[in-house]
Every structure is written in structure tokens, then in C-alpha cells.
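Predicted model follows, preceded by the sequence.
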Amino acid sequence: MIKNICLGILCFISVQLSAQGEFYPPKVEISDYTLSKFLTELTLAVGKKDKDFILEHLDPNILNSFGGDGGIEEFKMYWDFNAESTNFWEVMENILLIGGPSFDASKDKNSYYLPFTFTDWPDQYDAFEHYLVLGNNVNVRNKPTTENSEVLGQLSYQIVKISDPDGEILSENNDWLNITTVDNGLSGYVYGKFLISPIGYRLGLIKTENGWKINMLVAGD
């Protein structure tokens, strides 16, 4: 009897440890047809790089940064929106691909924010020091390269701490980042495109008399 209880406790601990730091995308449920329709239209517009659609659906007081005054003209300047080299489309595509939270779980039915890595981030993990490994079976390597490097392990939707070997937090502009799992069980390099910061770019939408509008596109804190 005691042996069975001990085995049960060990199994429970094993499950808890294996689940530590896991953060999977939520099941997205959107009962508001106008919002789901707008998200579809927005996704198509981003794919076609439809500037007119974006400008028509910006809130007049859109927040572009935490240091600016906001507004559509500031938006155009901030993103260099008329230039072919603007990275606006890439940023928007990444946000939409990551996806948002369940709209139906929100108390405010007149606003929606995404990605879920911003809205649902677990409080116990410092947003400035941790990222999410977004993907299944993402390789962790012993060197920041795919050439002549060893795969130390793989991670799927795990929250990890970002640092270099000396403990300094790295910029998300690096192609490869040094990571350590939250249980300190695995350290190595992960390619940057698989790492998402909870305080990276996020998108805010509000419901107005004229339909849904983009009222926020910011990064940082």
C-alpha cells in the first residue's frame, strides 16, 4: 500500500516537472462574427500588402509607441509606411501567425489584443528575461549555427530564459540566442525565429460604431 502511494507521488512529481514551463496556444473561440470577419479581412490585407485597407482601419488615436503622441500621421512616419522597405507587413504577419487568445474568455467584448504570448503570459516568468519557444521539436544546439553543431535536445512550446554564457540578456535581433529551460535541465542555442518575447510587438483592436479598428501596435514596456 505504502509502495503504491510512493509510486503515485513519484509519478505526480514526474508529470509536474515535465510540464514545467510549457505554454501552448489557447483554443481560440470568437463568437462575435464581426471580429472574426475583421481578423480574416486583416489577414488577407496583410498578405496583399493592402495599404489602403490598413489606413482605413486605423483608429485616429492609434498608439504607436510609449514615447509618442499617437495618431495616424505618426503611424505613417514610425513605420515609414510608404516605403517598400517598411517592416510593418512582416511584424503584422508574425503577430497574426502566432494568434490571439480566446475572445469569449474576455470580459471586455469591445476590444481584442494579440498575440496570446502577450495577453496570457504567466506572471511567474519575468517578461524581460523569458521567451517562448514557439513550435514543436525545435532544436537546441551547442553552437549558434547549424553547421558542425550538435543537437542537445528539442523543445516544444517551452518558456525559456534568454542569456549569453556570461548571464547578459541578449537582443532579440540576434539570429541565435542562448537559452536555458526554467528547470535548468537544458541550455544551448535556439534560432531566433522560434523565440517569441511576451513584450514584443502586439496588436490592439477596438470595436467602434464604424466597425473594428486598429488602436495599438507597440513593442516594449
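Received, thanks.

C-alpha only now, for contacts and for neighbours.
OK.

pretty sure Tyr78 is touching Asn64, no?
Yes: with contacts counted by Cα atoms under 8 Å, Tyr78 reaches Asn64, the gap being 7.3 Å.

Please say which of these two ends up with more neighbours.
Asn64 (21 against 15; other Cα atoms under 10 Å).

also this one, for the comparison:
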Amino acid sequence: MKPLLLVATFTCGPALADRQTFPPVDEADQDPSLLAFRAELLTKVKARDADAVIAAACPDIYLSHGGNGGPEEFRELLAPDPATLPEQGGETYWSDLENTLLQPGYFDEDGEFWMPHQWQITLPATLDPYMAYFVNAADVTLRQSPNRGAPILDLISHEVVIVRDYSEIDEYQQVLLTDGGQGYMHSMFLWPMVGYRAAFAKSEGGQWQLCTFVAGD
């Protein structure tokens, strides 16, 4: 499912690897029909139109590791019962879906279109994938301490970094670069490598559909 794009082997200890950058390339414009489908689907998502989004999905859409998938599970996540609100359902789920569909993507060997583009990066077995984050912008400041006015140590663009203890409440995270450098980076630029990804695939009739929206390893 993922093209072979290797990050050089490294561990979370002192012996690390050279840094590598993975600039985003959106391959969607290779297929005008996919571009049109993505734009239309985003319009439906922005309108929070659950019925329309479900209609644009595969009948067996994959939504979780261990769940049943399909339209019923999708509806529970998009329009949950307030009394049984899923942890990842509701408005947060809509926002995650919208943000994922806005990301650049790539075609895999089966002709499916995956977003975000960094999902094609293959992490080494020595790295805990839950510690791996992708810097999803160019020239992101790596600072000496966790505040906006701290001295800048480096500018980081489109590479994998390690965050040992990610905090949902902290504005800045302590990160470890693959060459051993360390510092603090704003949370908004860190996309978990086990975060949400989505895939479009064509039906037997040749129509694009949303067939995967899932997070986790």
C-alpha cells in the first residue's frame, strides 16, 4: 500500500541517522476526475452533510482497526448520538476528515490515492511509530526553549522527528531530530505518523469513492 520511501534506520538513543526531507508533491492533478471528486467531497464535508459524505464512500469503508466499517459506523462517527458520543466522533471527527482531505497525496501501486503524502514514508522497525511526527511545513522554527521568543536553533522542513512525550495541552513539544539535534517546536506543525489518513479508490463502475479514513499504526 505504501511506496518504498525509506527513512534511514535510527533509534531513540544517541545513535541516529542523517536527516532527510520529504517535500510534499500532490499527484492528484494527474487525474482530473479525482480532482473533481476531491473538490466535491470537500464541499460536502465543509457543509457537514453526513448523508452526502456517506453516499460518496465505499460500502465497506475502512474506519478503524477492529471496527466493522461501512456506512453505519461512518454515520455514528459523523453524526453521533449525544448520549453515546464516541471519543473521536462529532465535530472533531469532521475537522480531522476535512484537514486530511486538504493534504497533498499520492497514487499507490494499486491506483488508490492516499493522503497525506507522508503516509508513503516507511519508518524503520527500530522506531516506535507513536513517537514519530512529520513536520508538515517549510522553515519551521526549532527553538531552544518552549516559548515563541526563545532563540532559534534551526529551521526544519518536511522531515520526520521524534517526540517522546507528546502533550495535548502544551503549545510546544520537545523534539529530537534524526541527527541528534534537539529543541522545541510548535505543535501545529507536527502531524503524527500514525495520525489520520484517507484513500480514494474507484468503484467497479469507475467512480471515485472514499474508501479509507483511519488513524493508528
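Arrived safely, thanks for sending. Note that the coordinates shown come from a computational prediction; the quantities given were computed from them, not determined experimentally.

Need the TM-score from the superposition.
Here the TM-score for the pair of chains, by TM-score structural alignment, normalised by the length of the second structure, is 0.75; 191 aligned residues with a Cα RMSD of 2.6 Å.

Now tell me what touches the top helix by length along the second structure from outside.
Criterion DSSP state H: the longest helix present in the second structure is helix 32-46. Contact partners of helix 32-46 of the second structure, identified using Cα atoms under 8 Å, 6 or more residues apart in numbering, comprise Ala28, Asp29, Ala50, Ala52, Val53, Ala56, Trp94, Leu97, Glu98, Leu101, Leu102, Trp208.

how far apart are it and its match in the first structure?
Compared with the first structure after the fit, helix 32-46 of the second structure shows a mean deviation of 2.0 Å (mean Cα distance after the TM-score superposition for the first structure).

buried sites along that helix?
Leu34, Phe37, Arg38, Leu41, Leu42, Lys44, Val45 (16 or more other Cα atoms under 10 Å).

helix, strand or coil for the most centrally placed residue in the first structure?
For the first structure, the residue nearest the mean C-alpha position is Thr117 (4.1 Å; Cα atoms, centre = their mean). Counting by DSSP: H, G, I helix; E, B strand; the rest coil, the backbone at Thr117 of the first structure sits in helix.

what's the closest non-adjacent residue to it?
Nearest residue to Thr117 of the first structure, sequence neighbours excluded (Cα to Cα, 6 or more residues apart in numbering): Pro198, at 5.1 Å.

And the one you found? What does it align with in the second structure?
By TM-score structural alignment, Pro198 of the first structure lines up with Met193 in the second structure.

Longest helix of the first structure, counting residues only.
Looking across the first structure with DSSP H, the single longest helix is helix 2-19.

and that one, what does it pack onto?
If you count contacts as 3 or more Cα pairs under 8 Å, 6 or more residues apart in numbering; DSSP states H and E, helix 2-19 of the first structure packs onto no helix or strand.

ok so, going back, the second structure: which residue goes with the residue nearest to the centre of the first structure?
In the second structure, the residue paired with Thr117 of the first structure according to TM-score structural alignment is Gln118.

From the contacts of helix 32-46 of the second structure, which land in helices?
Ala50, Ala52, Val53, Trp94, Leu97, Glu98, Leu101.

show me the contacts for the last one.
Listed by Cα under 8 Å, 6+ apart, the contact partners of Leu101 of the second structure are Arg38, Leu42, Met115, Pro116, Ala198.

List the neighbours of the longest helix of the first structure that are in contact with it.
Residues outside helix 2-19 of the first structure that contact it (Cα under 8 Å, 6+ apart): Asp183.

Which of the residues in it are classified as buried?
Under 16+ other Cα under 10 Å, helix 2-19 of the first structure has no buried positions.

Okay, helices next: where are they in the second structure?
32-46, 50-55, 70-78, 91-101.

Let's have the contacts of helix 32-46 of the second structure in CSV, adding distance to Asp139 of the second structure.
Output for those, formatted as CSV (distance: Cα to Cα, whole Å):
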residue, distance to Asp139 of the second structure
Ala28, 25
Asp29, 26
Ala50, 37
Ala52, 38
Val53, 35
Ala56, 36
Trp94, 29
Leu97, 26
Glu98, 24
Leu101, 23
Leu102, 20
Trp208, 35
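
which of the residues you listed tops the neighbour count?
Leu101 (25 neighbours).

Counterpart of that residue over in the first structure?
So Leu101 of the second structure corresponds to Leu96, using TM-score structural alignment.

separation between its match and Gly204 of the first structure?
Note on Leu96 of the first structure: its distance to Gly204 of the first structure, by Cα to Cα, to the nearest Å, is 12 Å.

intersection of neighbour lists for the two?
Counting by Cα under 8 Å, 6+ apart, the residues touching both Leu96 of the first structure and Gly204 are Leu114.

Please report the distance of the residue opposite Met77 of the first structure in the second structure once aligned from Asn68 of the second structure.
Aligned counterpart of Met77 of the first structure in the second structure: Glu76 (TM-score structural alignment). Distance from Glu76 of the second structure to Asn68 of the second structure, counting by Cα to Cα: 12 Å.

same check, this time on Leu6 of the second structure
When Leu6 of the second structure is compared with Asn68 of the second structure (using Cα to Cα), they lie 32 Å apart.

The second structure: strands as residue ranges?
Using DSSP state E, the strands of the second structure run over residues 5-6, 57-62, 106-107, 113-115, 121-122, 132-135, 140-143, 152-156, 160-162, 172-176, 182-186, 190-192, 197-202, 208-214.

mind giving me TSV with the ones you listed and columns for distance to Arg19 of the second structure?
Shown next, in TSV, are the strands of the second structure (distance: least, Cα to Cα, whole Å):
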stretch	distance to Arg19 of the second structure
strand 5-6	12
strand 57-62	33
strand 106-107	22
strand 113-115	23
strand 121-122	14
strand 132-135	12
strand 140-143	14
strand 152-156	10
strand 160-162	8
strand 172-176	11
strand 182-186	13
strand 190-192	16
strand 197-202	24
strand 208-214	28
